[in-house]
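*Asks:* task: produce atomic coordinates for the following.
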Amino acid sequence: MYISERIKRVDRFYGKIGLTIGNFEGHHRGHAEILGSLVNESRKRGLYSAVITFKEHPLKILGGVDPEKLWAPCEKIYSFKKAGIDLLLYIDFTKNISSTLPSDFLHDLDVTLKPKLYCLGSSFRFGKDNRGDVKLIEQLSGKFQFDLVPVDDVLFHDSAVSSTRIRQAVKSGNIELAGELLGRKYFVHLIGKPEDPFTLEPFISNYALPGKGLFSGKLVCLKTNESSMENLKIKGNCFQSENMKRYRAGYLYKYYFFSNIDNKHGQKWV
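*Replies:* Below you'll find the model as predicted:
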């Protein structure tokens, strides 16, 4: 997978790509549907598959609100490679991007990348004041000579799967629902706290986390690849074993949430 940190012409891909655009936080089931469609539809046309995504959430740039993260940046990049994407444009979201008229934005992409296919979620919005949508892209497809494949939202219990819905589930302690929406176990990276061998803390700031509670899951030490089933108590940003197990200071761990034990005991979400 070729990675660029800006939108630029790359001769190998120019005029030979299918493209999708989005933040893709967490790579949930809806994202998987879009990326799977992109890869398949691109291959049918003899095209490379390409993604434009952002280093920071657009809301952080536009409104100073930074939604909680569903994974580390390295996981986001790896997910595109795993999905079979050929070209990743991993760029900074800027106010200039948000203030560009939708038609101008598509023109700029045509000049720089010349996509032959757009594969986008049906609720995709872009450009100044979010005026751009799939309907506008379809209207401009003849002018810029590309195909459009819209992808319907993936529904779970009659509501669309979204990163916002997953954050809400995690923060309320409904880890099982978060896993259903993601299509995988929700996980976080933790690090052994140097001054307290009984405590793990989040490796990156602003993770989406339950506020408190007792959870079952699988803990993997990434340095030694040792793994074990662990019940961890969470309070704020502190994770501790139910049995007061000691952890190695500075070691990086990955914790896969399986279930909320408090909820299984009949208590309400915490």
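
*Asks:* every contact and neighbour count from this point should use C-alpha atoms.
*Replies:* Noted.

*Asks:* and Asp104, how many neighbours?
*Replies:* 11 (other CA atoms under 10 Å).

*Asks:* hang on, it in a helix?
*Replies:* Yes - counting by DSSP: H, G, I helix; E, B strand; the rest coil, Asp104 falls inside a helix.

*Asks:* which residues does it contact?
*Replies:* Listed by CA atoms under 8 Å, 6 or more residues apart in numbering, Asp104 has no contact partners.

*Asks:* where along this structure do the helices fall?
*Replies:* Using DSSP state H, the helices assigned to the chain run over residues 29-44, 58-63, 73-82, 95-99, 102-112, 134-144, 163-171, 175-182, 261-264.

*Asks:* Ile52 and Ile85 touch, don't they?
*Replies:* No - using CA atoms under 8 Å, Ile52 and Ile85 do not qualify as a contacting pair, with a distance of 10.9 Å.

*Asks:* of all the helices of the chain, which lies closest to Lys223?
*Replies:* Nearest to Lys223, of all the helices of the chain, is helix 73-82, at 16.5 Å by CA to CA.

*Asks:* ok and the closest one relative to helix 29-44, angle-wise?
*Replies:* Helix 73-82 and helix 29-44 are oriented at 40 degrees to each other (axes from the mean of the first three to the mean of the last three CA atoms, to 10 degrees).

*Asks:* what's helix 73-82 in contact with?
*Replies:* Applying CA under 8 Å, 6+ apart, the set of residues contacting helix 73-82 is Met1, Phe24, Glu25, Gly26, His27, Lys55, Leu88.

*Asks:* another sequence for comparison is provided below:
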Amino acid sequence: MQVYRSIDQLPDFKNSVITIGTFDGVHQGHQKIISALKKEAAKMQGESVIITFHPHPRRIVNPQYHLQLINTLDEKIDLLRQAGIDHLVVVPFTEDFSEQSADEYIENFLIKNFHPASIIIGYDHHFGKDRIGNYKLLEEKAEHFKYNLVEIPQHLLNEIAVSSTKIREAILASDIVTANQLLGYSFSFEGTVVQGDQLGRTIGYPTANLQYTDEDKIRLGHGVFAVYAEVAGIRKKGMMSIGTRPTLNKSEEKVEVNIFDFDDTIYGQKMRVTVEHFLRGQEKYLSLDVMKDQLHKDKERSLQLL
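*Replies:* Coordinates of the predicted model:
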């Protein structure tokens, strides 16, 4: 898959079959659109092209809106590459771009840059200044600009919307089993390893304290999880705690990962955490010794599950 982060140096696409969207999560509902895109491209003897935007349009149109994206841009790119798309065009979404009229969007953006043989789009797709443009306008222009217009069925669009909502709700509620089932892969996130209070080391469970690297990405709810941790090219089993550490009477949320059979110094490095299983909720223990016994049980269960 070729990735373009600008529209200034796009190739001459061959019979391009395009679809447009944020594709946040690239989950199983999205995979049905991707499958239709690839099928149409094969029929047209052309190339499959996904057009997406960065930053998310809502960040520009409504800066106060709190985004909770399932994927970062880099994660989305990796997932779409795995899906077997020919081209991904990441269009920089700016205020100027959002000010285009619907007609300008079609002629100066879609036709000029992509020369589409087919456009696959939903009935509820809106574009152009004040979101005036819609499926009907694309339909009216199809004969003049010589493209086929393929409608994504309403039931599939509803399925995608429901799935995306359920995935976000599951992640926030620490229901990682449901989230991973709907995604079709295991949810992950990235953090930078920062200095902690090193309490874990004193009880035999040293942890890497993480600071999230992307403010717009959704965050997992509180709990203890069985995970895979990847840092400096090494992937290991581990367990993770997200919460306020009630045993220590703390209130600040901490993300701590205990990596099994690993004792390298990794401060300042980025870690990718893949979340596989929910072990338990936050608990307050009478003493550090009681907490240590529970951590031993958590580790044993993690090793069984991973």
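
*Asks:* for the two chains, what TM-score is obtained?
*Replies:* Their TM-score after superposition, calculated using TM-score structural alignment, normalised by the length of structure 1, is reported as 0.82; 260 aligned residues with a CA RMSD of 3.0 Å.

*Asks:* on that earlier part again, just the buried residues from the contacts of helix 73-82 of structure 1, in ChimeraX please.
*Replies:* Buried members of those, defined by 16 or more other CA atoms under 10 Å, are picked up in ChimeraX with:
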select :24,25,26,27,88
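
*Asks:* which ones among the contacts of helix 73-82 of structure 1 lie within strands?
*Replies:* Judged by DSSP state E, the contacts of helix 73-82 of structure 1 include Leu88 as members of strands.

*Asks:* would TSV of the contacts of helix 73-82 of structure 1 with distance to Gly142 of structure 1 be doable?
*Replies:* Shown next, in TSV, are the contacts of helix 73-82 of structure 1 (distance: CA to CA, whole Å):
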residue	distance to Gly142 of structure 1
Met1	30
Phe24	28
Glu25	31
Gly26	34
His27	31
Lys55	31
Leu88	25
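
*Asks:* closest one to Leu252 of structure 1 among the helices of structure 1?
*Replies:* Distances from Leu252 of structure 1 to each of the helices of structure 1 were compared using CA to CA; the shortest belongs to helix 73-82, at 14.1 Å.

*Asks:* give me the mean deviation of that closest one from structure 2.
*Replies:* Between helix 73-82 of structure 1 and the corresponding residues of structure 2, superposition yields a mean separation of 2.1 Å, by mean CA distance after the TM-score superposition for structure 1.

*Asks:* can you list the buried residues in that helix?
*Replies:* The neighbour-count criterion (16+ other CA under 10 Å) identifies Lys76, Ile77, Ser79, Phe80 as the buried residues of helix 73-82 of structure 1.

*Asks:* okay if I get the helices of structure 1 as CSV plus distance to Glu5 of structure 1?
*Replies:* Supplementary listing: those in CSV, determined by distance: least, CA to CA, whole Å:
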stretch, distance to Glu5 of structure 1
helix 29-44, 20
helix 58-63, 16
helix 73-82, 12
helix 95-99, 15
helix 102-112, 14
helix 134-144, 25
helix 163-171, 23
helix 175-182, 26
helix 261-264, 42
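
*Asks:* out of these, flag the one nearest Asp152 of structure 1.
*Replies:* Between Asp152 of structure 1 and the helices of structure 1, the shortest separation by CA to CA is 8.6 Å, and it involves helix 29-44.

*Asks:* ok, the residue nearest to Met44 of structure 2 when sequence neighbours are not counted - contacts?
*Replies:* Spatial nearest neighbour of Met44 of structure 2, chain neighbours left out: Asn15 (6.7 Å); criterion: CA to CA, 6 or more residues apart in numbering. For Asn15 of structure 2, the contacting residues are Ala41, Met44, Gln45, Gly46, Glu47, His115, Pro116, Ala117, Ser118, by CA under 8 Å, 6+ apart.

*Asks:* distance of the closest residue to the third one other than its chain neighbours from Asn158 of structure 2?
*Replies:* Pointing back at Gln45 of structure 2 there. Across the structure, with CA to CA, 6+ apart as the measure, the residue nearest Gln45 of structure 2 apart from its sequence neighbours is Asn15 (6.9 Å). Distance, Asn15 of structure 2 to Asn158 of structure 2, by CA to CA, to the nearest Å: 29 Å.

*Asks:* do Ile85 of structure 2 as well
*Replies:* Remark: distance between Ile85 of structure 2 and Asn158 of structure 2 (CA to CA) = 23 Å.

*Asks:* more neighbours: which of these two?
*Replies:* Relative neighbour count places Ile85 above the other of Ile85 of structure 2 and Asn158, with 19 against 12, counting by other CA under 10 Å.
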